[in-house]
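# below are the sequence and a predicted model for it; my questions follow.
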Amino acid sequence: MLIAFNKPYGVLSQFTDRSVPPRPTLAGFGLPAGVYAAGRLDADSEGLLLLTDDGPLAHRLSDPRHKQPKTYWAQVEGTPTEDALARLRDGVVLSDGPTLPAQARAIPDPVLWPRDPPVRFRKTVPDAWIELVIVEGRNRQVRRMTAAVGLPTLRLVRVGIGPHGIEGLQPGAWREVSR
């Protein structure tokens, strides 16, 4: 079984949390028994999370050696220049080493669900959206990449993993997809 889940902002990519007070987890969304996340998505990121009951499939989906492309829409502070986008396309140097080249382009403001809490709006600071496609999966990689080129991320939504996407799924909704 393979499940596409639109993970809401603030929800952990796991079924339990031992912190006090406990934070929202996947357990609150009526997902089928026996599935677990194939990879992670930070609590402050939203969007596509794949879940499965098949261990080898989970490994293929999440292991960087299999180079599954992951597509993100990032709302960034500032206006992306061609130079900044070219640096993302070439790969940037992070504290844990250089990233592989990414696909990067500016996109029009996407039609998305409102985020709760909303991203803070500032009249004097412009923001824009970029689409990044990466094949790695380092901790907070997209946020660190955009910051490295002077475009801090304000909102991050994963919209695709390989051929799977979140089209038609509202936050907290899920559907079974074909492998």
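Good, I have the coordinates. Numbers count the residues shown, from 1 in each chain.

# CA only for contacts and neighbour counts going forward, please
OK.

# show me the strands in the protein, by range?
Listed in chain order, the strands of the chain (DSSP state E) span 2-7, 36-37, 46-52, 70-77, 93-94, 97-98, 103-107, 127-134, 153-161, 164-165, 174-176.

# helices or strands up against the second one?
Packing contacts for strand 36-37, counted by 3 or more C-alpha pairs under 8 Å, 6 or more residues apart in numbering; DSSP states H and E, involve strand 46-52.

# could I get the strands of the chain as JSON lines with mean neighbour count?
Converted to JSON lines, these look like this (neighbours: other C-alpha atoms under 10 Å):
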{"stretch": "strand 2-7", "mean neighbour count": "25"}
{"stretch": "strand 36-37", "mean neighbour count": "22"}
{"stretch": "strand 46-52", "mean neighbour count": "26"}
{"stretch": "strand 70-77", "mean neighbour count": "23"}
{"stretch": "strand 93-94", "mean neighbour count": "14"}
{"stretch": "strand 97-98", "mean neighbour count": "10"}
{"stretch": "strand 103-107", "mean neighbour count": "18"}
{"stretch": "strand 127-134", "mean neighbour count": "22"}
{"stretch": "strand 153-161", "mean neighbour count": "21"}
{"stretch": "strand 164-165", "mean neighbour count": "20"}
{"stretch": "strand 174-176", "mean neighbour count": "17"}
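
# another one to put next to it:
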Amino acid sequence: MEYYCIVYKPFNVLSQFTSGDGKQTLADYFEVPNDVYSAGRLDYDSEGLLVLTNDKKLNHQLLNPSFAHEREYWVQVDGAITDEAMHDLQMGVDINVDGKMYRTKKCKVAPFKTAPVVPDRNPPIRFRKNIPTSWIKMILTEGKNRQVRKMTAAVGFPTLRLIRYRIEKCSIDALQPGEMRILTSGEAYHFLFNGKNDPLKVNK
């Protein structure tokens, strides 16, 4: 039986159900059938949306770069980010991928006028009174290893906190870290593969 759900992966949790070194995994938060795995990954130190499924077709379409699915990230960076830095991010920057330099594809970048309302992180970001931070929204259509972190570092604003907010029309709007929502097959394919220009909010 095909199974679909979205989850909000907490900070410092592996995007898998087993660990050989004692780190927390998805199994510490979510109970799913044994043949269900994450379609794609988030870094251990990143948070946000993961799709869990045993549907091989959906998994293939979601991970195949030729489909260029939008992935929206909310990124807190170290320092007051400049317009120039955001422009450079949009146009593409050079990052190291598997020992080779790679030019990132053009993407969409915009500042948050006020910090977004997001769940508290445990442990929290270290507060430094005299050094500001900024929140930006980045919408990518590719997903190289630790790409967002490498990109913001390349323009001089290291990432402090990284949350994947949505993939296509599927978002974590109504979820808290450690929560999940089961989807029907129709919902999963609609949210992930249709209506690129009109992101819907997923309600619990």
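Perfect, thanks for sending it. Please read all numbers here as calculations on a predicted model, not as lab measurements.

# mind checking the TM-score on these two?
Here the TM-score for the pair of chains, by TM-score structural alignment, normalised by the length of structure 1, is 0.96; 177 aligned residues with a C-alpha RMSD of 0.9 Å.

# and the strands of structure 1 as a markdown table, adding distance to residue 118 of structure 1?
Output for these, formatted as a markdown table (distance: least, C-alpha to C-alpha, whole Å):
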| stretch | distance to residue 118 of structure 1 |
| --- | --- |
| strand 2-7 | 16 |
| strand 36-37 | 26 |
| strand 46-52 | 13 |
| strand 70-77 | 12 |
| strand 93-94 | 28 |
| strand 97-98 | 32 |
| strand 103-107 | 20 |
| strand 127-134 | 14 |
| strand 153-161 | 9 |
| strand 164-165 | 23 |
| strand 174-176 | 23 |
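
# quick one: closest of these to residue 30 of structure 1.
Nearest of the strands of structure 1 to residue 30 of structure 1, taken as C-alpha to C-alpha: strand 174-176 at 9.1 Å.

# distance from that closest one to structure 2 after superposition?
Between strand 174-176 of structure 1 and its aligned partner residues in structure 2, the average distance after superposition works out to 0.7 Å, using mean C-alpha distance after the TM-score superposition for structure 1.

# where in structure 2 does that strand align, residue-wise?
The aligned range for strand 174-176 of structure 1 in structure 2 is 180-182, by TM-score structural alignment.

# which among the strands of structure 1 is found nearest to residue 144 of structure 1?
Distances from residue 144 of structure 1 to each of the strands of structure 1 were compared using C-alpha to C-alpha; the shortest belongs to strand 93-94, at 7.1 Å.

# and residue 93 of structure 1, how close does it get to residue 87 of structure 1?
Summarising the geometry, the distance separating residue 93 of structure 1 from residue 87 of structure 1, computed by C-alpha to C-alpha, to the nearest Å, is 10 Å.

# list the contacts for whatever residue of structure 1 lines up with residue 152 of structure 2?
Under the alignment defined by TM-score structural alignment, residue 152 of structure 2 corresponds to residue 146 in structure 1. When the contact criterion is C-alpha atoms under 8 Å, 6 or more residues apart in numbering, the partners of residue 146 of structure 1 are 76, 88, 152, 153.

# what's the spacing between the spatially most central residue of structure 2 and residue 172 of structure 2?
When structure 2 is reduced to its mean C-alpha position, the nearest residue by C-alpha atoms, centre = their mean turns out to be residue 164, at 2.5 Å. Computed as C-alpha to C-alpha, the residue 164 of structure 2 to residue 172 of structure 2 distance reads 8 Å.

# same check, this time on residue 72 of structure 2
11 Å.

# ok, residue 95 of structure 2 next?
Distance check for residue 95 of structure 2 against residue 172 of structure 2: by C-alpha to C-alpha, it reads 28 Å.

# what do you get for residue 138 of structure 2?
16 Å.

# out of the strands of structure 1, nearest to residue 26 of structure 1?
When the strands of structure 1 are compared by C-alpha to C-alpha, strand 2-7 sits nearest residue 26 of structure 1, at 8.2 Å.
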